[in-house]
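Participant: Have a look at this prediction, sequence included:
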Amino acid sequence: MDEPVHPLISGLSPGQEVTITSRAVDRQHVAWRGRATFRANAHGRVVLDTAHPASGTYQSPDGMGLFWSMAPASGDPDVASFVPPTSREHTYRVTLTATADGHQLASRTVTREWFGSGVTSKKLTVAADKVAGTLYLPAPGTPRHPAVLVFGGSEGGNSTTATAALLASHGYPALSLAYFNLPGLPHSLEKIPLEYFASAARLLAARPEVDSRHILAMSYSRGSEAALLLANDYPALIHGAVVYAPSARVNSGFPDYGAFAWTKGGKPVAEKPIPLTHVSGPVLAIAGANDLLWKSPQWARQIVQELDAVSDQYPHKALIYPDAGHGVGTFPYLPSGTRLKQPVTRRVSDLGGTRAGNAAARETGWSRVLALLGALGS
């Protein structure tokens, strides 16, 4: 699902106008469509990686434009998101169709796979495993790789299964962790013990497929606070962090702003800047320059500045993407809106950025994450 395709059309007349459409159906049985019109070059070809659309659902050359720019058949695409499959048995198909002069010229269907070959998954429960989530492991026989503890933000539940499955498909064992709003867990983001995350990381480290010297925490938005706290407070266990739309400080609970979000040793973690003096691995902070939910671009830069100030020896970088908002991550190519139907806070429903800006950020940012993981242990 996170790998690009490179569509092209040949056999056209030079300068001939051709329209290419895309169509897919998501898990909720919503039909999505994209469209772009081109002029064939002097060789009678349209190469979507480099061709400028004359009109359509995206505006700049992009071989994957017909994938991420799809919109639902009805309604506002800025408040809708394509809902991908949830299990290895499910895939989704994108059909590309070329028409010219009122006639269909060609059609090709691309199957977007959820799991790489041989990847396995195992559901974890609080009753049986002391943590809730899903463990994804690469195909048997894959050499030991760095691993990733992945968890989401204020949405709660087990919201990062797609990211974890794709990481495992690239060879990196990953545990998609829920920490509230599931059976056996707190109902809301309130008084979440950091020890709970550490237990999940130890479970991951004990797997024979995992290079336990390189376990990263990866999270989004409110979860970025826990990821950075883990990297600082458990440096022998968590060796760095990847944080999307991050915060550089501990914030209050959610939706109860009078509660503490995190605890350690049974005591509340104070609402203050997150210390980063003990981090023992790389840190990548990824933000959209137009994040309207909170000041993640400023916080991403602050995270790197704090690591610079303590002369942190590991790679650390802030990636700030123009035209992207709070929807800056994680993996690319799924259509996604920029606004919420219901406000995520008392006042904010616009997450900022544009669909094209977020799509570009996800494509580039995801490649940087995979490159970081590939460099570990090499």
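Facilitator: Here it is on my side, so go on.
Participant: from here on, contacts and neighbour counts on C-alpha atoms
Facilitator: Will do.
Participant: now the helices for the stretch 51-200 of the chain?
Facilitator: Along the stretch 51-200 of the chain, counting by DSSP state H, counting those that start in this stretch, helices occupy 65-68, 126-129, 161-169, 194-205.
Participant: now these in a markdown table, with mean neighbour count and distance to G329?
Facilitator: Output for the helices of the stretch 51-200 of the chain, formatted as a markdown table (neighbours: other C-alpha atoms under 10 Å; distance: least, C-alpha to C-alpha, whole Å):
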| stretch | mean neighbour count | distance to G329 |
| --- | --- | --- |
| helix 65-68 | 26 | 13 |
| helix 126-129 | 11 | 28 |
| helix 161-169 | 25 | 10 |
| helix 194-205 | 19 | 22 |
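Participant: So which of the ones you listed is nearest T364?
Facilitator: helix 65-68 (13.9 Å; C-alpha to C-alpha).
Participant: which other residues reach that closest one?
Facilitator: 21-22, 34-36, 57-58, 94, 332-336, 359 (C-alpha atoms under 8 Å, 6 or more residues apart in numbering).
Participant: what does stretch 356-372 give?
Facilitator: 58, 68-69, 242, 284, 286, 288, 319, 321-325, 327-333.
Participant: Show only the entries of these found in helices.
Facilitator: Residues of the contacts of stretch 356-372 located in helices (DSSP state H): W68.
Participant: Narrow the contacts of stretch 356-372 to those in strands?
Facilitator: Judged by DSSP state E, strands contain the following of the contacts of stretch 356-372: V242, L284, I286, G288, L319, Y321.
Participant: Reformat those residues as TSV; add neighbour count.
Facilitator: Below are those laid out as TSV (neighbours: other C-alpha atoms under 10 Å):
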residue	neighbour count
V242	24
L284	23
I286	32
G288	29
L319	20
Y321	23
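Participant: Closest one of these to T120?
Facilitator: V242 (23.5 Å).
Participant: Next up, the contacts around G288.
Facilitator: 245, 296-297, 320-328, 353, 358, 361.
Participant: same deal with L373?
Facilitator: L373 neighbours (C-alpha under 8 Å, 6+ apart): P146.
Participant: Direction-wise, compare the helix or strand hosting it with strand 283-288 and give the angle.
Facilitator: In the assignment (DSSP states H and E), L373 maps to helix 355-375. Relative orientation of helix 355-375 versus strand 283-288 (axes from the mean of the first three to the mean of the last three C-alpha atoms, to 10 degrees): 170 degrees.
Participant: Presented hereafter is structure B, for comparison with structure A:
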Amino acid sequence: MPARTSLVQPVLAVADRFDAHPAEPSGTGVLLLAGSSGRVETGRAELLATHGARVRAMRWFGGEDQRPTPHEVPIELFIEQIGILRRDCDRVIVFGTSFGAEAALVTATLCSVDAVIAAAPTSVVWAGAHDGAWSSHWTLAGDPLPYVPFDHDWIPDGDPPVFRELYESSMQRSPEKAAAARIPVERIGGEVLLIVGKDDLVWPSGRFAQQIVAARRVAGLVTSLVSHPDAGHRLLLPGEEPATGGTRMARGGTPHADAELGERAWPEILRVLDPRSV
């Protein structure tokens, strides 16, 4: 297994971040996390900034002095950025998509945030690989967080592959490890907004979202869920164009349905960004 991340507080290089500043600040800061694409979400950051948010979009793997893949990425990397936003903002939100939603939810269980926006979320921590070695997506103080290992007997039966079947099979095959890897979302004191396309073919984000809602309901915590029956894994907010590239896989949905999900979610996103505007 590769050497684990140093316990030295991670530093985010200038090339791996993008800051969007609003013309009329609302007092809300947003840490914006993409998924497995590894990109810095500059366009989405600028969109949120037009509505008063001070946004830091960041690359969290594959950048300067960063882990090369989503494998043993230190959660401290995100906690540090939340602290930076706290210096200038009255409220801080983490907005993540897919693996970025996983990072957002995990981070919010470990440090104080005012809200989480999680698009195509997961309710558990997953495995990642580097140089053939499998471990958790995340570390804390250098130690990998509990994770769900993949079912290595799974073979895709289509092209492009529908990885949702792999995630479902892995959960069923390792129920005890899945229980240990559950993200304790009841520790998130702020609101959680979940955005889900029910035709997500990457992983069962609809089922994961229901599990998050149920866990937080028991704890008496506020959770909102926006969904669309025909949308897939990739959310399109107003004015955004469909993304290209990334790992070859079936993602589900259509550009039209993904955009409709974005239209449904947009008023809720604006409400979370600035509750005073409601």
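Facilitator: Arrived safely. These numbers come from a predicted model, not from an experiment.
Participant: Check which residues of stretch 366-378 of structure 1 are buried.
Facilitator: W366, V369, L373 (16 or more other C-alpha atoms under 10 Å).
Participant: Counterpart of the first one over in structure 2?
Facilitator: To tie it back to what came earlier, the one meant is W366 of structure 1. Mapped onto structure 2 by TM-score structural alignment, W366 of structure 1 lines up with W266.
Participant: separation between the residue nearest the centre of structure 2 and R248 of structure 2?
Facilitator: Residue closest to the average C-alpha location in structure 2 (C-alpha atoms, centre = their mean): A101, at 1.3 Å. The gap separating A101 of structure 2 from R248 of structure 2 is 20 Å, by C-alpha to C-alpha, to the nearest Å.
Participant: Next: G29 of structure 2.
Facilitator: From G29 of structure 2 to R248 of structure 2 the distance is 33 Å (C-alpha to C-alpha).
Participant: what do you get for S135 of structure 2?
Facilitator: S135 of structure 2 is 22 Å from R248 of structure 2, by C-alpha to C-alpha.
Participant: who has more neighbours, the two?
Facilitator: With neighbours defined as other C-alpha atoms under 10 Å, S135 of structure 2 and R248 compare such that S135 has more, 23 against 10.
Participant: I'd guess that one is in a helix, am I close?
Facilitator: No. Under DSSP: H, G, I helix; E, B strand; the rest coil, S135 of structure 2 falls outside any helix and is assigned strand.
Participant: which ones are touching the aligned partner of it in structure 1?
Facilitator: Superposed on structure 1 with TM-score structural alignment, S135 of structure 2 falls opposite A259. Contacts for A259 of structure 1 (C-alpha under 8 Å, 6+ apart) come out as E190, K191, S252, G253.
Participant: rerun at 7 Å
Facilitator: E190, S252, G253 (C-alpha atoms under 7 Å, 6 or more residues apart in numbering).
Participant: same thing with Y136 of structure 1?
Facilitator: With C-alpha under 7 Å, 6+ apart, Y136 of structure 1 has these contacts: V119, T120, S121, K122, A164, A165, A168, P173, A174, L175.
Participant: What remains of those residues once you look at structure 2?
Facilitator: Contacts conserved in structure 2 for the contacts of Y136 of structure 1, counting by both residues aligned by TM-score structural alignment, their matches' C-alpha atoms under 7 Å: A164, A165, A168, P173, A174, L175.
Participant: Now do the contacts for the nearest residue to H187 of structure 1 once chain neighbours are set aside.
Facilitator: The shortest distance from H187 of structure 1 to any non-neighbouring residue, by C-alpha to C-alpha, 6 or more residues apart in numbering, is to N181 (4.6 Å). Applying C-alpha under 7 Å, 6+ apart to N181 of structure 1 gives the contacts G156, G157, H187, S188.
Participant: what's the spacing between the counterpart of N181 of structure 1 in structure 2 and D16 of structure 2?
Facilitator: Using TM-score structural alignment as the criterion, N181 of structure 1 maps onto G62 of structure 2. According to C-alpha to C-alpha, G62 of structure 2 and D16 of structure 2 sit 9 Å apart.
Participant: can you pull out the helices in the stretch 201-350 of structure 1?
Facilitator: 223-233, 296-309.
Participant: So which of the contacts of A259 of structure 1 is the closest to L292 of structure 1?
Facilitator: Nearest to L292 of structure 1 among the contacts of A259 of structure 1, with distances taken as C-alpha to C-alpha, is S252, at 18.6 Å.
Participant: separation between that closest one and E155 of structure 1?
Facilitator: Taking C-alpha to C-alpha, one finds S252 of structure 1 at 15 Å from E155 of structure 1.
Participant: So between the two, which is more surrounded?
Facilitator: S252 (21 against 16).
Participant: my guess is that one meets F260, correct?
Facilitator: Yes. Contact criterion C-alpha atoms under 7 Å: S252 of structure 1 and F260 qualify, at 5.1 Å.
Participant: Tabulate the contacts of N181 of structure 1 (JSON lines), appending neighbour count and distance to M218 of structure 1.
Facilitator: Below are these laid out as JSON lines (neighbours: other C-alpha atoms under 10 Å; distance: C-alpha to C-alpha, whole Å):
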{"residue": "G156", "neighbour count": "20", "distance to M218 of structure 1": "15"}
{"residue": "G157", "neighbour count": "21", "distance to M218 of structure 1": "16"}
{"residue": "H187", "neighbour count": "13", "distance to M218 of structure 1": "22"}
{"residue": "S188", "neighbour count": "20", "distance to M218 of structure 1": "20"}
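Participant: Let me have those residues in CSV, adding distance to T109 of structure 1 as columns.
Facilitator: CSV is the format used below for these (distance: C-alpha to C-alpha, whole Å):
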residue, distance to T109 of structure 1
G156, 34
G157, 33
H187, 42
S188, 42
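Participant: From the residues you listed, which land in strands?
Facilitator: Short answer: the contacts of N181 of structure 1 have none in strands (DSSP E).
Participant: now the angle from the helix holding L373 of structure 1 to helix 161-169?
Facilitator: In terms of direction (the same axes, to 10 degrees), helix 355-375 of structure 1 departs from helix 161-169 by 40 degrees.
Participant: quick one: contacts for the closest residue to S26 of structure 2 other than its chain neighbours?
Facilitator: Computed as C-alpha to C-alpha, 6+ apart, the closest residue to S26 of structure 2 that is not its neighbour in sequence is G52, at 4.7 Å. By C-alpha under 7 Å, 6+ apart, G52 of structure 2 lies in contact with P22, E24, P25, S26.
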